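**Q** sequence plus the predicted model coming up.
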Amino acid sequence: MTTTVSSRADGPSIDSAYAWVRLGVSMLLSTIGGAGMWAVVVVLPAVQAEFGVDRAAASMPYTATMVGFAAGNMLVGRAIDRMGYWIPALVSAIALGAGFLLASLTSSIVAFSLVQGLLIGLGTSAIFGPLIADISHWFDRRRGVAVTAAASGSYLAGAVWPTVMPYVMQGEGWRFTYAAIGMFCLATMVPLVLMLRRGAPREATHGSPGSRP
C-alpha cells in the first residue's frame, strides 16, 4: 500500500488540468463504447428476419447483452479495485471490438446471443459504472459535474449510434455494420484507454484538503 501511494505522489492531483483532460477522454470512450448497448437494438429486426425467428427468440440477444453488462459491472469493478482502471478497461475494449466482429459471423440466434452477452455486454460494462467510479477520484470541487458528464457518454451513444447505423445498414447490411463497429471500437478505444494509465491521485487515497467529512 505504501509503494502504491508513493508512486502517485508526483503525479497530477485532484481538480488538475489533467483531471479535465481525463474527463474528456472518458466521455469520448463512453460514447464510442456505448455502441455495445445500442447497436443490438438497431439490428434486431434485420437479425430476426435473417435467422427466421419469432419476436420472443429475437429478444434473446438484447437480454443476453443486459445480463452480460450487469455481470460485467461487478466483475470489472472488482478487477479495477485490484489493478486500477486501465488494464480491465483495455481487456474490456478488446472484448467489445472482438465481440462485434464475431457477432457479424454468427449463423444462429443462439450464437449471436452468446456473443452479445459474453463479449459485447461484458465489454461495454467498463465504460459505465467503473468509468464513473474512476473519474470520481479525480475531482473534489467539481465532482458532481464530472460524474454527471462521464455518465452522459453512454446516453450520447444512444443518440449517435442509432442515427448512424441505419444509413450503413441500408447499403451494406447488418453484418458489415457490426464488423465496421468492431474495427472502429478497437482502433479508437484501445488508444483512449491507454491515455488513462495514470493511477488515482494521492489525495484520492487519503482525502483531499478541501474534501468534506
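**A** Good, I have the coordinates.
**Q** C-alpha from now on. contacts and neighbour counts both.
**A** Fine.
**Q** what segments of this structure are helices?
**A** 2-8, 17-33, 35-51, 55-58, 60-83, 86-103, 109-115, 122-124, 129-136, 143-194, 202-206 (DSSP state H).
**Q** can you pull the contacts of the residue most central in space within the chain?
**A** Most central in the chain under C-alpha atoms, centre = their mean is residue 127, positioned 2.8 Å from the mean C-alpha point. Applying C-alpha atoms under 8 Å, 6 or more residues apart in numbering, we find residue 127 in contact with 26, 29, 30, 33, 34, 89, 154.
**Q** ok, now with 10 Å
**A** Counting by C-alpha atoms under 10 Å, 6 or more residues apart in numbering, residue 127 touches 26-34, 36, 73, 89, 92-93, 150-151, 153-154.
**Q** next up, a second structure to put side by side with the first:
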Amino acid sequence: MTTSIPQARYRWVIVIASALILAISMGAIVNGMSAFIVPMQMQFGWPRGQIALINFAGIMGLAFGGLFMGPLADRKGTRPVVMFGVTVLGLCYLAAAFMTALWQFYLLFFIAGFFGAAAIFPPVMAAVGNWFFVGAGMAIGIASAGQAMGQGGVPFVSSFLIKAIGISGAFWVTGVFMLVTLLPLSLLLRQPPSADDAQRKASAAEEETLVPTNTVIITMSAAIILCCTCMSTPLMHLVPLIQDCGFAAEQAGSVIFVMLLVAIAGRLAFGKLADVIGAVPAYMTATAWMTALVFGFIYIDNLSLFYVYGIIYGFGYAGVMTGVLVSLRMLTPPSRRAQALGIVTMFGWFGHAIGGYQGGALYDLTGNYTAAFAVAAIAGVLNLIIVSTLLRKTRRARMLAA
C-alpha cells in the first residue's frame, strides 16, 4: 500500500471516504428524485407514477449493474471501478439538465444506475468490510450512515435548488458537485492489506455461521426485496405526502432530512448492536421497528408530528441496511463478498424500485397514499418471516459445530 499512514489508521480513512462517497452518490440515485416529483408534475403535467418510474429506472440499473461491477471490483480493485462509476453518475446528472421527455429520463437514469451507482455501492461496501478483519459492524455502520445522510441531504438541498434555479439548474449543479467531490474522494480508496495468521484466526473466530454461502445469498435476496419495498415507500413518497397536507416543499424536505440525520445515529447504533448480539438478530430488530411504524405516517397531518414521528421511525429504519451489510460481511468469505453484495443488493434495489413505483401508481389510482403504505407494511412482515429462517439456520449450524 502506497501511503505513509499506518495500515491500522488508514482503514479509517477508507471508512470516512466511503461514507462521503455513498452520501453523495446514493443520496442522488436512491431517493434524490423525491424532491422532483411535485415540481415535475406541476411543470410537465406528468402523473406521479410516471415520474416515480425515473427513480425506478435508476434503481433497476443499479440492481443489474451490481451483478457485473461487484465481481469486477474483486478482480480489478476498488478504486478504478469506483472512479469510473462516479464519473458516469456525475455526467448523467449533467445531461439530465437538458432532458425534456420522460423516456429520456428513464434511459439516462438507467445508465446512471447501471454504470454509475452500481460501480460504487457494492465495491465500496465490500472494501470497508475487507479492511476490518474483526469488529466490522461499527465500520460498516459508519459507512452506511453516510448513505443515510445523503438520502436526507440530497433531497433537502435539491428542494432549495429547484426553488432557486429550477429543475434543470438543480440537475446541473448536482452533476458538477458530484464530479468535483467524488473523484478526489475515490483516489483515497486502496486495497486492504493481506491478513496475517493472527488476523485470520480472529476473523474466523468472529464468523457467525457455517451456512453455505449460496444459501445465505438466496435467503437474503428473498428477504431484502420485501424489506426494501417497505423502506423505499416513505423514502420516495414522504415528501409529496407532506406536501399534500399543505406544507411547502422546503418544509417537507426538512422532515426527511431530519429523519435521515437521526438515521446516521441509528446506523451507528445498529452496527454496534450487530457486533454485540449478532448481525442477523440486529437486522431483524431494525426491520421489525420499521415495519411496525411505516403505516403510521398516513395518520399525521401536523408538521411537528411529522418531525417527531420521523425521528422515531428514522432511528430504527436506519439499522436495516446496516444489518444487511454486516450480515453479508459475517456470513460470506472475502473472496465472494463483493459478488454476494452485488447479488443481494440487486434484489434490494428491485425492492427500492418496486416500493417507489407502487407508491406513485397507487396514489394515481386511489388519490391518496393509504394503499401504498399498507403494501409497505405487508412487505415488511413477509421479510421478517423469511429472515427468521436464516436466523434458525445459523443457530442450528453453530450448535452442530460446537
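**A** Thanks, I have it. Model, not experiment: these values are computed from the prediction.
**Q** superposing both, give me the TM-score.
**A** Overlay of the two chains. TM-score (TM-score structural alignment, normalised by the length of structure 1): 0.86; 204 aligned residues with a C-alpha RMSD of 2.5 Å.
**Q** circling back to that earlier point, could you single out the most deeply buried of the helices of structure 1?
**A** Compared across those, helix 122-124 shows the largest average neighbour count, a mean of 31 (mean count of other C-alpha atoms under 10 Å).
**Q** wait, doesn't residue 36 of structure 1 sit right on residue 128?
**A** No: with contact defined as C-alpha atoms under 10 Å, residue 36 of structure 1 and residue 128 do not form a contacting pair (11.3 Å).
**Q** who touches both of these two?
**A** 69, 154.
**Q** now whichever residue in structure 2 pairs up with residue 176 of structure 1. Nearest residue, chain neighbours left out?
**A** If you follow residue 176 of structure 1 across to structure 2 using TM-score structural alignment, you land on residue 169. Spatial nearest neighbour of residue 169 of structure 2, excluding adjacent residues (C-alpha to C-alpha, 6 or more residues apart in numbering): residue 97 at 6.4 Å.
**Q** what residue of structure 1 matches up with that neighbour?
**A** Checking TM-score structural alignment: residue 97 of structure 2 goes with residue 104.
**Q** just give the number of residues close to residue 105 of structure 1.
**A** Neighbour count for residue 105 of structure 1, taken as other C-alpha atoms under 10 Å: 14.
**Q** so what's it closest to, chain neighbours aside?
**A** residue 175 (7.2 Å).
**Q** check contacts around the one you found.
**A** 43, 46, 47, 100, 101, 102, 103, 104, 105, 106, 169, 181.
**Q** now those residues as JSON lines including distance to residue 117 of structure 1?
**A** Shown next, in JSON lines, are the contacts of residue 175 of structure 1 (distance: C-alpha to C-alpha, whole Å):
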{"residue": "43", "distance to residue 117 of structure 1": "15"}
{"residue": "46", "distance to residue 117 of structure 1": "19"}
{"residue": "47", "distance to residue 117 of structure 1": "16"}
{"residue": "100", "distance to residue 117 of structure 1": "11"}
{"residue": "101", "distance to residue 117 of structure 1": "14"}
{"residue": "102", "distance to residue 117 of structure 1": "12"}
{"residue": "103", "distance to residue 117 of structure 1": "11"}
{"residue": "104", "distance to residue 117 of structure 1": "14"}
{"residue": "105", "distance to residue 117 of structure 1": "15"}
{"residue": "106", "distance to residue 117 of structure 1": "14"}
{"residue": "169", "distance to residue 117 of structure 1": "22"}
{"residue": "181", "distance to residue 117 of structure 1": "17"}
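**Q** ok, these vs residue 55 of structure 1, which is closest?
**A** Residue 55 of structure 1 has its nearest neighbour among the contacts of residue 175 of structure 1 in residue 47, at 10.6 Å by C-alpha to C-alpha.
**Q** so how far is residue 257 of structure 2 from the aligned partner of that closest one in structure 2?
**A** Matched to structure 2 by TM-score structural alignment, residue 47 of structure 1 sits across from residue 40. Note on residue 40 of structure 2: its distance to residue 257 of structure 2, by C-alpha to C-alpha, to the nearest Å, is 21 Å.
**Q** cool, and residue 56 of structure 2?
**A** 21 Å.
**Q** got it, and residue 8 of structure 2?
**A** 33 Å.
**Q** which of these two has more neighbours?
**A** More crowded of residue 8 of structure 2 and residue 257, by other C-alpha under 10 Å: residue 257, with 26 against 11.
**Q** and that one, what helix or strand is that in?
**A** Using DSSP states H and E, residue 257 of structure 2 sits in helix 249-277.
**Q** alright, calling it a day.
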